[in-house]
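Asker: Starting from these lines, generate the structure:
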Amino acid sequence: MIYDSYVKLCIQQEEDTDGCSEIVNLGSAKTELYKKDDYQQYIINMVHIPHLIVGAGPVGLILGHYFKRFNIPFQIFEKQSFLSAHPSAHYLNMRTMEILDELNIQLPLENIQHFSNYVYLRRIGEQPLNSTRQLIDYKQYSYTSYAHLPQSLFVQHVQEGIRDKIQLNKEIKKIEFKDKIIKVNDDITCDYLYGCDGLNGFVRDYLKIKLIGNRDLQRFLNIHFTSKQLVNRLEQYNSMLSFIYNSDITAVIIKHRIEDGTFAIQIPLDLLTGKTDIQEVQHLKQDHVLIKNLINKTLRNQVNDIEIKSVGFWRMGAVYAEQYYKNNCVLVGDACHGMPPAGGFGMNTGIQDAQNLAYKVKEQKDLLYYQQERQQIAQDNIETALKFYKKSLDIAKSFTFDINKLKIYQSFYEKHSRFFILGWCETRGISYRIGSNLQENISE
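Answerer: You can find the predicted model right below:
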């Protein structure tokens, strides 16, 4: 089914006394007048989608849920033939959990106690050099708790309820503008187009909207794998993140899911290969023997059930879009900002973008207000994530692992752990901060 759920428009031309051709509305399209010499041959079938969302990731899906809730007609186009299979983001802060509750979205969450620590090790199985615990008394701030769920599972569950609005294998290749109508791929028109297609997506690039900031802070090899044996090995730590520092490898292991043993490991590309050009190391994606050896350098060959699911590269930046709104096209989520993962702001900021935007669309507000509010939030979150990231580099750059540096970092983290968990909070266009003491003390 490609167009079954759309309103098909048979565009007819009727010459009037002014020498114009009237585009006759046979569905949800608006009646428009065009000069006859401009559209003499404009006799084709067109599909009109009032609100077109590009990208079926977490942000596009949440925006879709709000549009459904507000009875705003929409469709979601996803260029891939499947929704996200890589775990990618995994941290849901309390404001995001409030949004999910508002939308009545239920997720298969595992006990957060199993993900309550960050541990620092030379290798898995050894005594931790140190650890930090991130659980706090969150009840004084919100009726929700923060949660942990890999993005691949998140999108599979969030698509429920709007599955009939998602069209896979639908790639946007061209956008044109005419009399407040957006024309897409020569066969579709829409009133508003929402770019939820990520930092490397088509929409922002086609609109020639610049990114402000550093696009290329660091590059990583990102490995998605499963191992039930590793779940057992890590049970003693109750860790979400395990930072590995030894003479063989520097890496972070992310425990995504206990039930099926889903993990990801991120390895800085420059420390691994001495190279930063991703094109020069593409062969790594196919060399699963080498990849397993890399993982085992963190484990001392303590597991033998590793199954590689996917291997990719990730470029970390700290950027935001110069504009969020242009010609009735709106950028949302990673399409308009990218930030280091420290603090878990990325996906949460995007989901909160979607909520802010949806209320403004519902209330027919000027969408420049969305840009003003959310762009400032992105800038502040990027600044904070960068400070956390730079603190972590103090440890990562020291292969001998200076324990004194670790204690400094632990003290810093414990002071500001509220900010990691609560994140930025935003509702109905009014932004506020929880844990405001962070900016006063973060440089310590």
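
Asker: hey, let's count contacts and neighbours off CA atoms from now on
Answerer: Fine.

Asker: Isn't residue 120 up against residue 131?
Answerer: Yes: with contact defined as C-alpha atoms under 8 Å, residue 120 counts as touching residue 131 (5.9 Å).

Asker: the more surrounded of the two?
Answerer: residue 120 (23 against 18; other C-alpha atoms under 10 Å).

Asker: What separation is there between the more buried one and residue 192?
Answerer: Residue 120 is 47 Å from residue 192, where distance means C-alpha to C-alpha, to the nearest Å.

Asker: Please give the structure of this sequence too, so both can be compared:
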Amino acid sequence: MEKQQLPVLIVGGGLVGLSTALFLSHHDITSRVIERHRGTSIHPKARGINTRSMELFRPFQIEEQIRVAGAGLNKGGGCLLHANTLLEADFSTMKNLIQKLEKENDQLSPTIGSFTTQDLMEPILLQAIQERQGDVQFNMELVSFTQDERGVTAIVQNRETGTRETVFAQYLIAADGANSRIRQALGIQMSGRGTLSYNMNIYFRANLKPYVEGHEFSICNINHSKATGTLVSINHNDDLWTFHVNFDPTRGEGLSDFPDERCIQLIRTAVGDPKLDVEIISVLPWEAAVKVADHFQVGRIFLVGDAAHLMPPTGGFGGNSGIADGHNLAWKLAAVLKGTAAPELLNTYEIERKTVSHFTTEQAGLIANTGQLNMVSKKVSKAPVTSNNHVIMRYQYRSSAVIAEHTDSESNLSPYVEQLDGKPGTRAPHLWLEQNGQPISTIDLFHKNYVLLADEHSTWAYAAQYVSGELNLPIDMFTIGHIGNLQDPENQWHKTYQVPAGGAVLIRPDGFVAWRSCQIENSTEILSSVIRQLLSLEK
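Answerer: The predicted structure follows:
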């Protein structure tokens, strides 16, 4: 068997695994992705890239590609409908689930999400990785692995030829899905509310234009007694849909109980047209659950995406949460592999993402409880947060990679904040500034290095330059003012970031506020101490 050595091995080449590899490449870290299937997903699966995920993809110039790929769902995106059959639907009762998010968005971000399905998203990510000379290998599976203090030794196999090779990686990322074999091999249990339902996802093509044209929707809950389920639009232009129905594995039900003939009958009944021409493309079982892994890290192995947390599709948080996992982990692995941070920094991945995952899965479960989707039965419980943006944007990290302020007391440990105002541990606020006479969002400043924002004429610019050289750590310094390298024509930056004149804000490579200072004096000494603490360099 051949033996290869590399910094990071990613097992699982789906939405989350590919995103993580792309984020690592942005930090100049080589990785290898292995995926057991022959290519990217042929099933839509996740059906939307939210605003925060779109922000994370902006540095790769693939935003427009993602939007073009999702254009087929633009009509009716976010609209929910209930009906006995589609033929009997009263379209005047449709509700727009994302209208409130869209109204909030202008204040929160320079971009907006897209209804792009996973089968269309993965090829975009794959191309972006390959353009950066990334290594993605399909039809390859993990056979076994061991780890020690130096790294992870994995045996991988080509599923077609049976050829095996040994790969030594300094770190391994498990992006191998809900039934993660790596998680199971590590003995990691999952906790939470548990399974809500088991569903069969029937992906099909049918011309439903006579019933929906001019009344396009995102989701239609079908209440017919012989075809209760959820009809989901995938691409209005290409007549693509999915229909989700429950099944009960405790009664021995499974994929074999849903041959094409039965699926076609279910769809015809749900639509209300017994002669509808239906082409079944694929059928995929899945579990709606609220579960979070008890550990996201064991030694040099990390769990991301569905391997780390499961949630129902309500809210559209699942795939996007996995993308955020990969983004959080990528910059930390890069810092450790480059020697600019101590290995202890990696411990903050589980601390930060596990807490957020508990909050996110809970909210997805609470939205499911409202009866939003027929695939998950309605239950009485407390209400979810008032806006999905609390889950998408306004969560807060608390770890040694963040220096909390004195006002962030133990008695006020809410998982989210009401406003993004520069508080340490929260996503840095979006603010339109000007650079070289052109508008630029602060969000587009934060993607690779630590960033320090401060007033022009302050001592922070010298401090950043000195500390950068002292620690061999790139720090992007931006001074804001009339003659700074960023201009603030509306004079909003102090208010938006809640920092006084002469103060400074330090942003992490993932766009989260690491530290905020109101002090002016001793800036070099303070900044050096702060960054050492953030990178676990101070013992």
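
Asker: Overlay the chains and give the TM-score.
Answerer: The TM-score (TM-score structural alignment, normalised by the length of the first structure) is 0.77; 375 aligned residues with a C-alpha RMSD of 2.9 Å.

Asker: which residues touch residue 428 of the first structure?
Answerer: 355, 356, 359, 360 (C-alpha atoms under 8 Å, 6 or more residues apart in numbering).

Asker: cool, and residue 312 of the first structure?
Answerer: Applying C-alpha under 8 Å, 6+ apart, we find residue 312 of the first structure in contact with 221, 222, 223, 285.

Asker: Which position in the second structure pairs with it?
Answerer: Residue 312 of the first structure maps onto residue 284 of the second structure when the alignment is built from TM-score structural alignment.

Asker: which part of the second structure lines up with the helix or strand hosting residue 99 of the first structure?
Answerer: According to DSSP states H and E, residue 99 of the first structure maps onto helix 94-102. Per the alignment by TM-score structural alignment, helix 94-102 of the first structure matches residues 51-59 in the second structure.

Asker: how do the contacts of residue 312 of the first structure look in the second structure, which are kept?
Answerer: Retained in the second structure (both residues aligned by TM-score structural alignment, their matches' C-alpha atoms under 8 Å) from the contacts of residue 312 of the first structure: 221, 222, 223.

Asker: Strands - which of these land there?
Answerer: Those of these mapping onto strands are 221, 222, 223, per DSSP state E.

Asker: Top of those residues by number of neighbours, please.
Answerer: So for those (other C-alpha under 10 Å), the most neighbours sit at residue 223, 25 neighbours.

Asker: That one is in contact with residue 254, isn't it?
Answerer: No: counting by C-alpha under 8 Å, residue 223 of the first structure stays clear of residue 254, with 10.2 Å between them.

Asker: shared neighbours of these two, anything?
Answerer: Common neighbours of residue 223 of the first structure and residue 254 (C-alpha under 8 Å, 6+ apart) are 264, 265.

Asker: Can you list the residue ranges for helices in the stretch 251-400 of the second structure?
Answerer: Along the stretch 251-400 of the second structure, counting by DSSP state H, counting those that start in this stretch, helices occupy 260-271, 318-337, 347-369, 389-392.

Asker: Nearest to residue 128 of the second structure among those would be which one?
Answerer: Residue 128 of the second structure sits nearest to helix 318-337 of all the helices of the stretch 251-400 of the second structure, at 15.3 Å, using C-alpha to C-alpha.

Asker: Which residue in the second structure aligns with residue 283 of the first structure?
Answerer: So, by TM-score structural alignment, residue 283 of the first structure is matched to residue 256.

Asker: Check the gap between that match and residue 148 of the second structure for me.
Answerer: Look at residue 256 of the second structure and residue 148 of the second structure: by C-alpha to C-alpha, they are 42 Å apart.

Asker: for residue 5 of the second structure, same thing?
Answerer: Using C-alpha to C-alpha, we find residue 5 of the second structure at a distance of 15 Å from residue 148 of the second structure.
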